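*Asks:* Need a 3D model of the following:
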Amino acid sequence: MNGLSIWLKVVVLVLGAVSYASHAEDIDIFAGDADVDAGLPNIIFVLDNTANWSRQSQKWPGGNTQGQSEVRAIKLALQDQIGKLNVGFMMFTTQGSANEDGGYVRFNLQALTEDAYGQFSQVLDTVFDGINDSIEKRNSNTAFGNLMADYYNYLAGSNQTYNGSGTPGSLADSEGYTTDYSLFKSPLSTLDVCTNTYLIFIGNPSSSGPTDDSSSNSDRLRALYADAGATAPDALAGGAGSPLPLPGFTTTTTVEPGTPLGPSGSCWKNSEQAQCSIEENAPGGKCEAFEDCACVAVSTNTSGCITTGKPDNRTARFDVEVGGSTSTTVTPTGIDDTTTGRSFNLDDWSKFLFNYGIPVTVEQDDTTVTQHVSVVTYTIDVFNKQQNAAHSGLLFSAAQVGGGRYFQARNEDQLVDAIGGAVSDILSVSTTFAAVTLPLSTTNRTQQDNQVFIGMFRPAPGEKPRWFGNLKTYQIGLFDGVPELADVNLKRAINPLTGFATECAVSFWTEDSGNFWESLGVAPPPRGQCLPSPGTSDWSDLPDGPFVEKGGAAQMVRQAASRGLYTVADGVLAELNAAALGSQTLFDYLVGIAPGINAAGTFEAMPEEGRRPSIHGDVVHSRPLTISYGGDNGVTVFYGSNDGVYRAIDASNGAEKWGLVAPEHFTQFERLYDNHPMIQYTGFVGDDGPDYERKDYFFDGSTGQLVLYNEDSEVELAYIYPTMRRGGRMIYALDVTDPAAAPTFLWSKGCPNLDNDTGCDTGYAGIGQTWSTPVGGYVGGYLAGDNKPQPIIMFGGGYDDCLYEDTADYACDANAKGRGVYIVDGATGQLLRHFQTDGPVVGEVAAVDVPRPIQDGLFEYAYVADARGSLWRIDFTTLSGAYPFAMTTLAPEEWTITKVAETGNRTRRFLNQPAVGVFRERVFVAIGSGDRERPLESNYPYSEDVQNRIYAFIDRPAAPVPDGGISPVDLDGDTMIAVSAPSPDEELPEANPLLGTDGWYMDLPGTGEQIVNQAAIGGGRVFFNTYQPGGVNTGICTRPLGIAKGYGLSLFNPELTEGVEIDGGGMPIPPVIATVRLPNQSPVDCEGDACPPPAPGPVITICIGCEGFKPVEIEPEAAPTRKRIYWTEEVDG
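*Replies:* Have a look, this model is predicted:
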C-alpha cells in the first residue's frame, strides 16, 4: 500500500483522541492522521529570460520566438486552473551591470483567482510584446546560480543577491518586496507549512552551454547548509571534490543546406534585397508557408527586368531560399558525467530546496517554532534545432535531485504539454495500491511478457466499508536509457511526487466513457486534471490517471452486457442466483444492475448505461496470478477483491471471464449493500460499538497455482488455489485448464467459520486464516500408478488471533491455530502430511529444485518460517556425497521436517516467505523479521523499539547429519556475521568471506523499522522492503503514512546500508524480479492508430517494488551464479 488520498487526510481522519485496540491491521495507517487545512499548492514559474530565448539558430517554429511561446504556454496551461493553485513568476534582473545577475519578482505569489489570472496574463503579454527589448532580457551567457539563490531569498524574505541592483523597477511587482527592491517579502505563511511549494524552471540553452557559477554563489549555498546544521554534500562551483553527476550524452551535429524556391516574383535593384524578402514572406509570396525564408542572391533569371542603362537603374530578380541550419542532437550514453557538474549550481540549489526547504516561523502550542517548506523543482528544456548536452544534463539533474520531473519542448504545443504535465502532477491525488505481477512468456519460460498487472484500492471517506478497487495494466519502457513504468502509449506512468500514476497516464483496456463520472456523486469527485486536455471529458475514464475507480478491469466489468458468476453448491460449481444470497436485492446489487446505499444514506446514483460505478471492490492483499496459455489463448489474470468476487480477467482486453463467490461469504454482502456499519480502525475513540466493526474481507489472499506445459508451450494442466487471508480459513482448488470455459471445482479444505471450528474438514481444525499462498509442484517420491509424479501443494497453517496481541513478547501458546505446514494432493485435496511447527506459519513455503547441475522440475526441499522466529526445512529427498550429490527420493511417510535455525529473541516475528538461492552445496535462505499488522507508532515494534533484522542463513542440506541430530543454528549467534559499515582503511574482503559461517544478519537502522513482505534474490543480491511509522512530522500537518524503504544487499559481501526511501511512503509492495523484453524505441508523442507498433528491444532483468514503482535494473554480481529454483506462473517477491 502506498500513498494517501487528499480527501482521506481532510475528511476521514477527524477524530482526535486516541485509544489503542489490540485488533490492529495494516489498513490502520489510513486512520493515523489529524485533520488539517492543507491549502493550495504554491507554483512559482522561473523563466530564463536570457537572449537565448530568441536565438535565430534554433529555428523555432510557429513564427514566435522561444520566449514568446514560453509565456503563451504558461498562460494557456493556467487558464483552466482558476481556484486550484497559487501562482508566482520570477525572472533574471535586466538592468545595472553585466555582473548583477540575480532574480526579481515579476508577479507576487497569490491565489489564482479570475482577477489574478487576468493580471498575470497582462504581465505575460507584456513580456511577449517586448521580447527583444533590453529591459526584458539578459545577455546570453548568464549563470543560473544567483537566480536560484533569489528564488530562495524571495520565499525566505531575505535580501536580494545584489540588494536590488539590476532590478527593473518598472516591471517588478512591489508586492513581493518589503523594501523596493532590496528586501523580499516572503509570500509563505503558517498555512504553507502544510502546503507543497513548486518551482517550474523554463530554460533556454546557450550555444556554448551553461555559464559557470561564481564562487560567491557557492559560498551562499554553503552558508545555508551551515545554517541548517549540515554541509554541502556535493562539490559546488569553484570547489573541489565530486559534484552532482550529470547524465552523459553524445552530441551529433548535422548541417542542413538551404532549399531553393526559385526566382522572386518581382524585379529589384541590388539595394532592395530586404524589400524582396518582405514581399516574398507576405501572403502569396514564395516564403508564405516557410520559416526562415528570404531573398538571398541575384538570380540569373532576369526575365522582365531592366537589364540595360545606368547600373543604378538596372533591376534583377533574387533567388528565394529557405535557410539552411545546423542541428545538434544529444543521445544518452548511460554513463554519468562526474566532472562537468562542478561548474554549475542550479541542481545543487534545487537539491537544497527539496531536502532542506525554506524556514517558516510557526506558532504551535504557544511556542514559536521554525518549520521548513520543501520545494519541488520541475525543469523544462526548450530548444528546437540546437540542443546542448551540458544544459540538458544540468536541467535533468536539477529535476531529479529536486524531486520533480524533466521535460523537453521543441515547439509551443510541447511547451503547453510540458507545463500542463507538471501542473497535473502537482494537482494530482495520491492513491493506494497492493501488488504487481508479470506473466511468464509462453515462448521463453525465463522471460516475462512486458505486462505489469497492479491491484489497487482506495479507502472510502467517512470510514464506510464499500471501497473502490481495480486491476490495471502497464508496461516497462525505456526513458533516456532507464527502464520506467510506462502506460499504454509508452509515456511515463508514474508521478515522482506521489509514487503513483500521473494525471495523464492511460492504463491498458481503458476507454473513453464521455461524462460517465460527472453526476454520480462519488466522493471525492473523480475529475481528471490531465494537461493539456486529452480531448476527452474530465469526467471520462480516459485517461484514468491516478483514479483507482477509472478505467482498467473495473471499467470493463461496468460495461459488460452480462456476467458469469458462480458459487459452490453440493460440491460442484453452480451459477449464482438470488436464492443463494437470500435476497433478490442483494443479488441485483452484486451483479451491478442495482445500486447500494451511498455515504449519505440514500441510494448511490446509477449511470444511464452500464452497471453501478462501485462494482469492483478493493484489491488490498490479493496478488494477481497470471497464466499464459500459449497458442492463441493468451493470458488470463486471476485475483480476488473485497466486493466478494474472485475473478478471471482476459489480459488482452480486461474483460471478466467469470467470477466465483464463496458460500462462506454470503452473509457479508448485506454490509456492503448497506455501506454500514462503519469500519473500526485502531486508534480512535468511538470506533467500538454497534456502529463500528472491523473491515470485512473475502478472497483477499493471493492465489497458488500448478501449471503444466506441453512441448508446444501450451497449457496441458492448470490448477489454481485461491486463499482468503483475513476473509476466512478456507482454500479452494479450481481446474482452469480450459481458458474459454468456466472453471471446474476440484475441492475446498479448511474451516468455514473464522471464529469457531464448527464444520472443519478432517485434519484441518488447526488451520488459521489462510494467509499462506499454496505452492504447487511435484516431488520424486509421490507417484501415480504409472510411476509419474502426482501434483502436490504446500501451504502454511495461517494466521491466528493470538498474533493480534500488541506486545513485543511472543503471545501464542500450543493451542494457536496455524502451527504447521500442510502438504496436500493438488488434484484431490487428500491431506498427505501435516508437519507441526513452533508457531503459526503465516508466509508461503519456499520450494527448492536443486540443480545437479541442471534442474529436473521436482522439489527436493522446502523452507518455511514461523511467527515464533524458527526456520524449518522439509526434506523430500536425501542428498549425499559431494556436488552434484547422490539423491534418494522419499515417499510421503518418509518426508521429514527439521528446525534448521531460529532466533532466540522472541520479539522478532517471521511472517513472510523465505527467499531461497541455491549455490552448489549451499542454500541461502533470506528472511526478515517484522509485523506489518502493527504499523502505528502506538504499536509494539515502534513503542518498544523492537530491533528487527534481515537474515541470510546458509543451509547445507547435503552435509552429513551429526550424531544426535541437527541442532538449529542461532540466527543471532556467533556463527552468523553481523553486518557493519566497513572502515575506510579496511582491506577488501576475501573472495569467500562467508566461508565457515552460517550466514549473516543486519540490524534495521530505524526505530520500529520492520520488514513487511517477502524478500527476493537476484543477481547475487537480496532485495527487501521495510516500513516504519512516522516520517517527516511537522507537528501541525497531516502525519504521513510512514516511511517505506528499499534495500539491496550482496549475498556474499554485504555492507551496512540505510536503504532508499520509497516515494509516497506507506506499506511497500513486495519486490518482484522479472526478465522482460522491452520495446526498442523511446516513448513517442502519438495516440491510437498513429503509434507505430513497438519493435523488439533489449532484454533486461528488473525489480519492481525494490524502490516502489521505479523499476530497478538488476545486474549480476561477480559471484557464484544463482540457479533457478522453480518457475511458477506468477513472478513475485
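
*Asks:* C-alpha from now on. contacts and neighbour counts both.
*Replies:* Will do.

*Asks:* State the number of residues packed around residue 115.
*Replies:* The number of residues packed near residue 115 is 11, by other CA atoms under 10 Å.

*Asks:* One more: the one 5 residues further on?
*Replies:* With neighbours defined by other CA under 10 Å, the count for residue 120 comes to 22.

*Asks:* Now it: closest residue in space that isn't a chain neighbour?
*Replies:* Nearest non-adjacent residue to residue 120, counting by CA to CA, 6 or more residues apart in numbering: residue 107, 6.9 Å away.

*Asks:* cool, residue 408 as well?
*Replies:* For residue 408, the closest residue by CA to CA, 6+ apart turns out to be residue 381, at 4.7 Å.

*Asks:* what's the following helix or strand after whichever helix or strand the one you found is part of?
*Replies:* Residue 381 belongs to strand 375-382 when elements are defined using DSSP states H and E. Remark: after strand 375-382, the chain's next helix or strand is helix 389-401, criterion DSSP H and E.

*Asks:* angle of that following helix against strand 375-382?
*Replies:* 150 degrees (axes from the mean of the first three to the mean of the last three CA atoms, to 10 degrees).

*Asks:* compare with the first, here's sequence two:
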Amino acid sequence: MTLSNNDNGSNDRDPPHVECRDDVINGNPSNGPGVADGYARGNGVPNNAVFSAATPGESEVKWGNTSYTFYTAHYMDYRHDDSLVSRTRMEIAQEVVTGIILANPGIDFGLVEFNGNWSGTNHHGGRVIHRIIADMTEEQRSNVIDMVNSLTSAGSTPLCESSYEAYRYLSGQTLVYGHRMDGNRNPKGDYLPRDTLAESPLGTYTSPATDCAVTYVILMTDGEPQNDTHANNAIESLTGKTCGIYPAANQPNTKNCLPELAGYMATEDLDNDTTNGRQLAITYTVGFATDQDLLRDTAAAGKGEYYTANSADELTAAFQGAILSILGQESTLTSPAVAVDTFTRTQSRNEVFYAMFEPGESVDWPGNIKKLRLDIVDGEAVLVDKKDNAALDPETGFITVGASTFWSDADGPDVMKGGVGGLLAARDPATRLIYSNTGADGALETFNSTNMNREAFGLDTDEELFALFGPDIESQTDLDRELASGRGFAIDDDGTVSADARNWILGDILHSQPLVLSYGARTGFTAEDPDLRIIVGTNAGFLHMFGDVDGQEDWAFFPKELAPVLNQRRLDAISLEHVYGIDTSPVAYVQDLNNDGTIVTGDGDKVWLYFGLRRGGDAMYALDISDPDNPAFMWKIDPARSGFAELGLTWSAPVVTRIPGYRDAGGKPKPVLVFGAGYDLTKDLTGVATPDGVGRGLFIVDAETGELVWSVTPAANSLKNLQETGLQHAVPGNVTVLDSNGDTLADRMYFGDAGGNVWRVDLPGNALPDASQDDWQINKLAQLNGGTEATDRRFFNAPDVVRIRFNGKPVDAVLIGSGDRTNPNATDVDNRFYMLRDERTAPYDSSAPDASDCADMDPVTDFRCFMPVLDEDLYDITANLLSTGTDEEKAVAVEALQAANGWRIDLQHEGEKSLAKSLTLNGKVYIASFTPNTGLNPEDVCEPLAGLGRLYVVDLFSGNRNVIQLGPIIPDTPSVHFGEDDQIRLLLPPGTPAGDPDGDGDNDCIGGVCSTDEFFRPPYGTYWFQEEY
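*Replies:* Predicted structure coming up:
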C-alpha cells in the first residue's frame, strides 16, 4: 500500500491494504479475506494478535511527508511469477527466432525487416538489415540475434512488397524498397538501418547465392497484409501471371501477388545465367495467431510448407519444422559381411549381410541391414533373394527394385523398407531389451529413467544430469521423453510420449561393418542351420544384436557416455556436422575349447566383444556375449584410465592376438588387444599435416580386463610404455599383427600414421620388457609425406603384409595406399600406393645401428640402415614398363626395381585416393580407390556428378594391372568368400557394375560377386619320421 502524510499527520487518504492484483488495478483494498482492513501499528507489536489498526488515528506510525508503497508477500509472489507475465507477440517471436538461430549452427541466416509503409507514404516494402554470410562466425550469428531482438512492431504489413525486395537481393538486382525511399534513403526513428554491405558500389545487391544454390525464405507474420499492393504490377510483369484476390487488414479484399512471386522464385533461375546452373528460392510461411489462405497458397506455390502457431511453443515448432523440412539417397560404405562355417573352419557360409544408410541434410539418418544368399551352381555364383531370384542388377550392382530380401517382402534397395530396420520399426518398443552401463563398475542395467540417474553419471544434481543430455532438457519429464524416444517411441507434437513406435528407429550404419558370429548347434539349431547372430553399431548410439533366423533384435546396448546423442538425433536438426555414435566395426574373441563348432558356456567357451566409437568418442568397450541372450559388461577404456592419456578418437579396430611373455597363472598365453592410439580432430584441418596432440602410438591391453599391458607413445619410458618421440601423428588405422616363427605369438606389428609414416614394432624374446624398455623396439620403416600440399600423404588403413621371395630369399612386402579418409573429395594431394620391401622377416633383437655403424658395413646387413624408406627410394611402376615396355625397357626396369626398396604407383586421376586396406591373393593385389568428380553434368550443371570407385588388380611382382570400375561408391576392402566348391571369390559393395579383373575380356565381376580363379588349397598331412638307434 502507498502511505503519505497529510498536513495533520493522518494516513486516511491512502490504500490501507495491498495484497492482490485488484488492489492495484481497481483501487479496492477490501477484497481480501482473512485480515481486516486497516493501518499499520508501530514497532511490529500486535494488538489482540492483529498487526493493523482500525482507523488512521490508532496507527502508531508517523510517515512524515514521504510517500511509501508496501506490498504483501502474496502480492510480491504474484508480481514476480514469470509464468504470469504477459508478453507481446513480437517478444515471443524474438525469443523463438533467437532460439532457432542458436539451435542451427550449420545454417547461415539473413534478415529482412518491413519498412514502415504507412498509408499515404512511399515507405513501401522492406529492406535487408543483415545479409546472408557464408559460414557465419559466432560473432556474426550474434549480430543477427541482436537485430532480431531490436525489431519493433510499428507500421503496416507489406508481405508481398518485402518479399519482392528479398527476391531482388537474392537475384542481385537494384534496390527498390531497400532504402525506404524517404529522401535520405535511411530508416527513421528506431528502425534498423539497411545492411549496405549487401550492396555493390554500383547500387545493386550482391547476391549471396552461389552456383546451383537453393536459398530458403521463411516469412512470418502475425496479421494480414496491409498497404501491400505497390509491387503487384512488377510481379505480374515478371511472372506473366494475373494475381489473386485476398483479404487485407482494415481494407477491402485486395490483389496480392505473393503466391505468384514465390512460385517464380522456386522454379526460375534467379540470376538468369545458365553458366552457373539454376539458383532457386523456396518459400516457407508461418502464420502466428493468424490463419490465411494467402500464406497457404504462397507456401504451396513456393514449394515450401505452411505452418500456423498460436503460442510460443507452437511458434517454435513451426520454425523448427520449416528448418527441418529445408534440410536422401541410399548408400553403403562397408563391404558385405559373411560368417565362417565353424564346423569346417575352411569355408564361408552363404548368408551375406549388407549394411546400408540413407544420408540427409539433418542428422538422424536411417540405417538397415539386409540379407541375401550366395548360391553356387556349376561354379557360377549369384546373390539371390528369398524367392531365389537374382537380387543384384548385373549392370549396376545395386539391389533390384523388385527384390525381396530375407525377412522382407518386396523391399528392394530402399533403406527404409524391409531388413532388420523394418522389423524393428514394426515392433512394440516396450518389448525391446536395451541395456546401458549404468550399474556399479559399468554393470548392465535396463535402459530407463530409473537407472539413467545422476548417481550413474557421478553427478551431484539432477540439473547437471539434464544438461548432460541436452540444453533443452530441463526436467525429469524431458529426460523421460528422451529415453522413450531412444527406446523407439514416437513423440507427439505437444512433446508427450506416444504409444506408437517411431517411423524408423535403426540409425545409420556408416563405417560399422556387421560382425556375423556363429554359436553353432545350440539348442534348437543344427550344424547345417547354426545359431547365427549379427552385431553392428549405429550412429544413433546403439550396438545391436540381431538373430539370423527371423531378423529380430535380440538386444541393444547404449553406452551412457553417448547420452547427448539421444537428444541430437531426436531433434534431427539440419547441420553440416553429422552426429556420430558407435561408428566402428565390432571385433570378437571366440574361445571354443573343444573345437566342436558350438559355443557352450558350460564347456568354458567364451565370446568377448570389443568396439570403439570412431568419431563418436574416445572410448573402447568390451562385452561378454558368451551367452548371446544375456550380455554382460566387461570394461571400458578412455583417456581418464591409467596409461591411456594418449588415446584419441577410437578409430582403430582392435586385433585379438597373443604376445610373448604375457601369460595367465597357469602359464598359458593370455589374449590381448592391439590397436592404434586413435584420431586427433586437428587432422580435419586442411593444409599440410602438423603434429597431433593425441592418438600418437599403439596400445596392447589385456582382452579380459582392459588393463594396459604395453604401449609405445611419445610419453616417457615406464614399465608399460616405450617412448618414441618420432611419433608425432595420430594412428587412426588398424594395426597389422604378424607371427614370424609360427609359435602363435605375435612378435611383429606394422601400422601407418596420419602423417604419412609407416612403422614397424618388434617384440622379441619370451618376456615382457622391464622399465628400461631395452628389449622391444619401434622403427620408422618409411617416411612418405613430402611436406608440401601436393605430397601431404596420409595413411588411414592397415598395411597388408605378404611374404614373398626376392633374389632367392624371403622378404615381407608391406603394402599400403595413401588418402585422407576424412576428406574424400579433396583433390590437392598426389596420392600413391606403395610396396615396401622389408628384408628382416624375424623380430629385431638388438639395438638399431647408428649412421657410423651402417657406414662400416660392407655390404649392409642390417635393413634398419635403409630406414626410413623415402619416396625416391622406391621404383615407380606407374608406366608399367615391366610388362608393357620393350625388351630394353624391361631390362632397365628390372634392374631399377632390384636396386630399389620396393615400388610405388601413382593414383593418377585427380583427387584419387586409397581409402581401404588392400587385399593380396596369390600374387595379385586388390586395391580399392575413390576419385571425386569435380566436373559438372553437361545436361544440368547443378546435378553433381558422383565420384567413382575403382578396384585395381595389380601383379605384386611386375606391376601389371587391370581395373574394374566400381561405380559411384567409396569402396571398402572386398570381402573374401571361401566357397563350398573351394573357389575363392570377392564380394563387393552394392553399386558395383560388371567388370573384368584379369583383362581376358570376360566380366568375372557380375552382380557384386568377383571370381578370382583362385582355389582354396586342400590341407596336406604332416608326417613325423623317427628312427631309433
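
*Asks:* Superposing both, give me the TM-score.
*Replies:* TM-score for the superposed chains, counting by TM-score structural alignment, normalised by the length of the second structure: 0.55, backed by 617 aligned residues with a CA RMSD of 3.9 Å.

*Asks:* follow-up on the earlier one: just the buried residues of the strand holding residue 381 of the first structure, please?
*Replies:* 375-382 (16 or more other CA atoms under 10 Å).

*Asks:* Now the residue lying closest to residue 370 of the first structure once chain neighbours are set aside: which helix or strand?
*Replies:* In this structure, residue 370 of the first structure finds its nearest non-sequential neighbour in residue 361, 4.5 Å apart by CA to CA, 6+ apart. Under the criterion of DSSP H and E, residue 361 of the first structure resides in strand 358-364.

*Asks:* orientation of that strand relative to strand 375-382 in degrees?
*Replies:* Using the same axes, to 10 degrees: strand 358-364 of the first structure against strand 375-382 is 150 degrees.

*Asks:* before we move on, the earlier item: could you find the counterpart of the residue nearest to residue 120 of the first structure in the second structure?
*Replies:* Alignment note: residue 107 of the first structure maps to a gap in the second structure; criterion TM-score structural alignment.

*Asks:* now do the one 10 residues further on
*Replies:* Residue correspondence, TM-score structural alignment: residue 117 of the first structure in this structure matches nothing in the second structure.

*Asks:* chain center to the helix or strand where residue 117 of the first structure lies: distance?
*Replies:* Element membership of residue 117 of the first structure [criterion: DSSP H and E] is helix 114-129. Centre-to-centre, helix 114-129 of the first structure and its host chain are 37 Å apart (CA atoms, centre = their mean, to the nearest Å).

*Asks:* buried set for that helix?
*Replies:* 116-117, 120-121, 123-125, 127-128.

*Asks:* now do stretch 879-894 of the second structure
*Replies:* Buried residues in stretch 879-894 of the second structure (16+ other CA under 10 Å): 880-883, 890, 893-894.

*Asks:* Show me what residue 753 of the second structure aligns to in the first structure.
*Replies:* In the first structure, residue 753 of the second structure lands on residue 866 (TM-score structural alignment).

*Asks:* Let me see the contact set for its match.
*Replies:* Residues in contact with residue 866 of the first structure (CA atoms under 8 Å, 6 or more residues apart in numbering) are 819, 837-843, 909-911.

*Asks:* if we can go back for a sec, got the contact list for the residue nearest to residue 370 of the first structure?
*Replies:* 190, 368-371.

*Asks:* Just confirm the residue nearest to residue 120 of the first structure contacts residue 89, I think it does.
*Replies:* Yes - using CA atoms under 8 Å as the test, residue 107 of the first structure is close enough to residue 89 to be in contact (4.9 Å).

*Asks:* Isn't residue 982 of the first structure up against residue 1055?
*Replies:* Yes - using CA under 8 Å, residue 982 of the first structure is in contact with residue 1055, at 7.0 Å.
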